[in-house]
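Below are the sequence and a predicted model; questions follow.
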Amino acid sequence: MVGSNRLSSRIVFLYIPLALFTIFLLFPFYWMLIISLKPNSLLLNTRVNPLYLTEFTLRHYRYLFENTDFPRWAWNTAVVTFGATLLSLTCSILMGYALGRFRFKGGNLMGTAVFLAYLIPPTLLFIPLSQVVVRFGIYNEYWALILTYPTFLIPFASWLLMGYFRTIPRELEECAMIDGASRIQAMRRIILPLALPGVLSAAIFSFTLSWNEFLYALVFMGSGHMKTIPVGTVNDLIRADVFQWGPLMAAAVLGSVPVAVVYMFFVDHYVSGMTAGAVKG
């Protein structure tokens, strides 16, 4: 009887909420997929259930590759994303390590200021940043985004890594330095391997925001063949009040694949307490 009550409680309070949340979370992706596979004749047909796929076509995907510059958009997005992520992660590791491991006056205040910098909306920054981009002569080039994306990637990633570095026992680093390792060697060989879950979290965060960013990409690199996927999709597939829903959803599906792959391969590395017991024994 007790076991039956426990099972009923788990179903009501655990499995049902999880199932509802999963449906709510995955429904947008399901909707994009079925719209991208429907022929145009069924997209606005009210006599057909919109949740079912009665006919199948790849015409919208062929349209993307044959009538738009989608492969170029994908390449531009990948170059900018990997470049900005690498630059931001390098700076964030150094900044997070300094704020998380060193003890100096004003360190906590500086860490809070770094996080508050992330809260500044991009709509306030793109005008002064556009002047910087033009002055350096990198408008409509990859460097225009690779150097501007870190303005909102580094603050949050540094704050995240700062908190993670603080969870690693200082004794590990001190023992390595007593054995003759320098500060850089101790960070590279001892601290960074233990902080791998935090580093991967910061990397995935930076990758996702860079891949989906729209405003800076539109202003700094949104003309000609240098468009990214968000900018090219909006500019070329939405014309006045005409929305090409099939190609739009096909571009959304293809644009979501890299982010989904990144999460799929690295989600297992989100491990807490990786250093628990590291100094015991």
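Ah, there it is.

only C-alpha atoms for contact and neighbour calcs from this point on.
Fine.

Tyr118: how many residues sit nearby?
As a burial measure, Tyr118 scores 17 neighbours (other CA atoms under 10 Å).

what about the helices in the stretch 1-150 of the chain?
2-10, 16-37, 40-43, 59-67, 70-101, 107-118, 126-136, 142-146, 150-166 (DSSP state H, counting those that start in this stretch).

closest to Met187 out of these?
Comparing the helices of the stretch 1-150 of the chain by their distance to Met187 (CA to CA), the top pick is helix 70-101, with 8.3 Å.

try this one side by side with the last:
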Amino acid sequence: MFRKTPGFRVFFWIFTVTIGGFIFLPLLWMINTALKPAAETFTLDFFTGTKTMENFAHIVTDGKIMRYLRNSLLVSFGSSLMATIVCAFAAYSFSKFRYRGRKLVMGLFMMSQAFPQAILLLSIYVLMQKTGLLGSYWALLISYVVFTLPVGTWTLKSYFDQLPDSLIESARIDGAGNLKIMFQIVFPITVPGMISIAIYGFVWSWNDLLYSMTLVTDATKRTLASGLVMTFLGEASTNWGYMMAASIVAAIPVTIVFVFLQRYFIQGLTAGAVKG
């Protein structure tokens, strides 16, 4: 049995405090800056000086910021729903059907993960321009589905692989078609896995900056990430108090989604990670 020596305990606590500092210090600094008056933004006090809710009040009463928030919710929930549906059908096809080219398509799904997002943006931008979708929400929705598809499909495929084929064969004997089997038997059983993919897609689209700034340039259609950058970051000056307060507000929806659905997220990932 491994014995924890004094040296190991010292190393463990130093390592824990160091990692904790890297993780929590930026968060605490952001909260501290959001609570400072504009005149004290660059003072070195840490939760000891004057505190105010003025920055938060400005953010929640700013119609432009709330419009960005609404746009982000629309795009993130929409892309999450679309990605989950597409991943579910693709994963079920790969798991329960055998057809020519199946392994090739599965391999291409994973190969797409090897390309940097900035490289793929070049082809996606041209594609959206050719199809007339550039500047619309559809450009973002399709892009986010594309990036969620490889991880989501392979995760759900591992999940579907655990379902016994006898269950599906019994349903077919009873006269159920493929769609009825998927919607009434298979998908209800795999809800945790599908929720984990929905959360993954939501967080990915919510945090995206590169694609939202490139594919949508209309100020009224900007999402929260790109809207905050264009609003508070300038060449001459930057209002860090407003920026930090807006960042905290932007983190609330993702935090709420994860807190309430984390058990499904963990259950879905762990179940999909083990092939029975």
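Received it, and whenever you're ready, just let me know what you need. Small disclaimer: the values here were computed from a predicted structure and weren't measured.

what's the TM-score for these two chains?
Overlay of the two chains. TM-score (TM-score structural alignment, normalised by the length of structure 2): 0.84; 270 aligned residues with a CA RMSD of 3.0 Å.

what's stretch 197-205 of structure 1 aligned against in structure 2?
Aligned using TM-score structural alignment, stretch 197-205 of structure 1 spans residues 192-200 in structure 2.

Mean deviation, the matching stretch versus structure 1?
Once the two models are superposed, stretch 192-200 of structure 2 sits on average 1.0 Å from its counterpart in structure 1 (mean CA distance after the TM-score superposition for structure 1).

same check, this time on stretch 63-76 of structure 2
Per aligned residue, stretch 63-76 of structure 2 averages 1.2 Å (mean CA distance after the TM-score superposition for structure 1).

Any buried residues in that stretch, and which?
64-65, 67-73, 75-76 (16 or more other CA atoms under 10 Å).

How about stretch 125-144 of structure 1?
Buried, per 16+ other CA under 10 Å, within stretch 125-144 of structure 1: 126, 129-130, 133, 138-144.

how about the helices of the stretch 1-150 of structure 1 in JSON lines, adding distance to Leu215 of structure 1?
Putting the helices of the stretch 1-150 of structure 1 into JSON lines (distance: least, CA to CA, whole Å) gives the following:
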{"stretch": "helix 2-10", "distance to Leu215 of structure 1": "44"}
{"stretch": "helix 16-37", "distance to Leu215 of structure 1": "23"}
{"stretch": "helix 40-43", "distance to Leu215 of structure 1": "30"}
{"stretch": "helix 59-67", "distance to Leu215 of structure 1": "22"}
{"stretch": "helix 70-101", "distance to Leu215 of structure 1": "14"}
{"stretch": "helix 107-118", "distance to Leu215 of structure 1": "16"}
{"stretch": "helix 126-136", "distance to Leu215 of structure 1": "8"}
{"stretch": "helix 142-146", "distance to Leu215 of structure 1": "11"}
{"stretch": "helix 150-166", "distance to Leu215 of structure 1": "12"}
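
Of all those, which one comes closest to Ser182 of structure 1?
helix 70-101 (14.5 Å).

which residues in structure 2 does the closest one match up with?
So helix 70-101 of structure 1 sits over residues 65-96 in structure 2, by TM-score structural alignment.

How about the contacts made by the residue nearest the centre of structure 2?
The centre of structure 2 sits closest to Val203, judged by CA atoms, centre = their mean, with a distance of 1.8 Å. Val203 of structure 2 is in contact with 76, 254, counting by CA atoms under 8 Å, 6 or more residues apart in numbering.

Likewise for the one 10 residues further on?
The contact partners of Met213 of structure 2, taken as CA under 8 Å, 6+ apart, are 222, 226.

Now do the same for it: its match in structure 1.
So, by TM-score structural alignment, Met213 of structure 2 is matched to Leu218.

Next one: that match from Ile238 of structure 1, what distance?
From Leu218 of structure 1 over to Ile238 of structure 1 the distance is 15 Å, taken as CA to CA, to the nearest Å.

So which of the helices of the stretch 1-150 of structure 1 is nearest Arg183 of structure 1?
Checked against CA to CA, the stretch from these lying closest is helix 70-101, at 10.9 Å.

mind checking which of the helices of the stretch 1-150 of structure 1 is nearest Leu53 of structure 1?
helix 16-37 (6.2 Å).

That closest one vs structure 2, average offset?
Mean for helix 16-37 of structure 1 is 4.1 Å (mean CA distance after the TM-score superposition for structure 1).

packing partners for that helix?
helix 59-67, helix 245-266 (3 or more CA pairs under 8 Å, 6 or more residues apart in numbering; DSSP states H and E).

tell me the angle that helix makes with helix 59-67.
50 degrees (axes from the mean of the first three to the mean of the last three CA atoms, to 10 degrees).

Find the nearest non-adjacent residue to the counterpart of Asn178 of structure 2 in structure 1, please.
When structure 1 is aligned by TM-score structural alignment, Asn178 of structure 2 is paired with Arg183. In this structure, Arg183 of structure 1 finds its nearest non-sequential neighbour in Met177, 6.9 Å apart by CA to CA, 6 or more residues apart in numbering.

where's the one you found, which helix or strand?
Secondary-structure assignment from DSSP states H and E places Met177 of structure 1 in helix 170-178.

can you list the residues that contact that helix?
101, 183, 186-187, 190-191, 279.

which parts of it are buried?
173, 176.

The next helix or strand after that helix vs structure 2, average offset?
Where DSSP H and E defines the elements, the next helix or strand beyond helix 170-178 of structure 1 is helix 183-186. Compared with structure 2 after the fit, helix 183-186 of structure 1 shows a mean deviation of 1.8 Å (mean CA distance after the TM-score superposition for structure 1).
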